[in-house]
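1. Below: sequence and its predicted model.
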Amino acid sequence: MNGPRTHVERAGGVTTVRVILTNDRSTPQTVRLRSELDGPVWPPQRNGVVDAHWTDGVWEATIQPGRNRGVGFASPAPPVDPPVSVVATERHDADAPDRSPDAVLADLDDWRPTSEVLDNEP
């Protein structure tokens, strides 16, 4: 794994952190990333539901070989350098039942049927 690339901005009393992680290995890697900001982490939410990859200021997900993964969060804490640290990187064990249903759902894209499959009413 390459080290994280980060971009930090502060506006209106809120620090936003954007991170890009790259898996340059030939196997899927499970990565744990921790905020180094001295304050609470505000992870992203979708429809009021917090991203399941976040637990107590730590983000964990599996990154496939040769892929990038973007991560972002906000905090009221002032910026620090570095804003995040990689807590652990390990080869992903596909047979391990380590994923909660919420984590599986968080990896799925929003799905909507195409207009072709919907009945048009006359």
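-> Happy to help now that I have it.
2. rest of the way, CA atoms for contacts and neighbours
-> Fine.
3. same for the host helix or strand of Thr89, what does it pack against?
-> In this structure, Thr89 sits in strand 84-91 according to DSSP states H and E. Contact partners of strand 84-91 among helices and strands, from 3 or more Cα pairs under 8 Å, 6 or more residues apart in numbering; DSSP states H and E: strand 29-35.
4. Alongside the first one, take a look at this:
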Amino acid sequence: MSIQPRSRDTFIQLVIRRRSTRTGEPTVFLRAVPETAQKPTRAQLAARITLGEVSRNTKGRRGFTYDPETGKPLPGSAVAVKLAMKGEKYSTRRKTAKWERVLREYFRQQGIDVSIEELRKTLYTYLESK
């Protein structure tokens, strides 16, 4: 359930956790809806589309199948989706190293616009020549 405040950019979500570890009563709290729920990244969109397509192909399967990894019984369609989605990667983005961020910020302060890729190539070329 989402409640929309006055600002159209921010959404608040009411979270109800029925199983509480400390007490038998449900836990209720408000939180901001994750930004990627409204504006997913390209990788998240690709994963969601693939999940939908794989799920559609398993529609109509009945009965339970044993999961090959855990040995626990699961619905047959769930096992088929799990096996089809296993090992899929949707993003090739990597985290920028701290030295790259520091150098880029330094160059930006000096008024030099340079990309991380250019910095990396230049540095590796310099190090290989030494």
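-> Done, it's in. This one's a predicted model, so the numbers in the text were calculated from it and none came from an experiment.
5. Quick check: TM-score for this pair?
-> After superposition, the two chains reach a TM-score of 0.22 (TM-score structural alignment, normalised by the length of structure 1), with 58 aligned residues with a Cα RMSD of 5.4 Å.
6. sorry, back to before: downstream of the strand holding Thr89 of structure 1, the next helix or strand is which one?
-> helix 101-107.
7. Report all helices and strands that that following helix contacts.
-> Using 3+ Cα pairs under 8 Å, 6+ apart, helix 101-107 of structure 1 sits against no helix or strand.
8. one more time with 10 Å
-> Counting contacts by 3 or more Cα pairs under 10 Å, 6 or more residues apart in numbering; DSSP states H and E, helix 101-107 of structure 1 is packed against strand 49-50, strand 58-63.
9. Could you single out the most deeply buried of those strands?
-> Among these, strand 58-63 has the highest mean neighbour count (mean count of other Cα atoms under 10 Å), at a mean of 20.
10. could you check the angle strand 29-35 makes with it?
-> 160 degrees (axes from the mean of the first three to the mean of the last three Cα atoms, to 10 degrees).
11. so what does the next helix or strand after strand 58-63 of structure 1 touch, helix or strand wise?
-> Downstream of strand 58-63 of structure 1, the first helix or strand assigned by DSSP H and E is strand 68-75. On a contact count with 3+ Cα pairs under 10 Å, 6+ apart, strand 68-75 of structure 1 meets strand 5-11, strand 14-22, strand 29-35, strand 58-63.
12. list the helices and strands the lengthiest helix in structure 2 packs on?
-> Ranked by residue count, the top helix of structure 2 under DSSP state H comes out as helix 42-57. Packed against helix 42-57 of structure 2, as judged by 3+ Cα pairs under 10 Å, 6+ apart, are the following elements: helix 35-38, helix 76-85.
13. in the longest one, what's buried?
-> Burial within helix 76-85 of structure 2, assessed by neighbour count using 16 or more other Cα atoms under 10 Å, is assigned to 76-81.
14. Same list, the helices and strands packed on helix 101-107 of structure 1, but as JSON lines with distance to Arg69 of structure 1 please.
-> Shown next, in JSON lines, are these (distance: least, Cα to Cα, whole Å):
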{"stretch": "strand 49-50", "distance to Arg69 of structure 1": "18"}
{"stretch": "strand 58-63", "distance to Arg69 of structure 1": "7"}
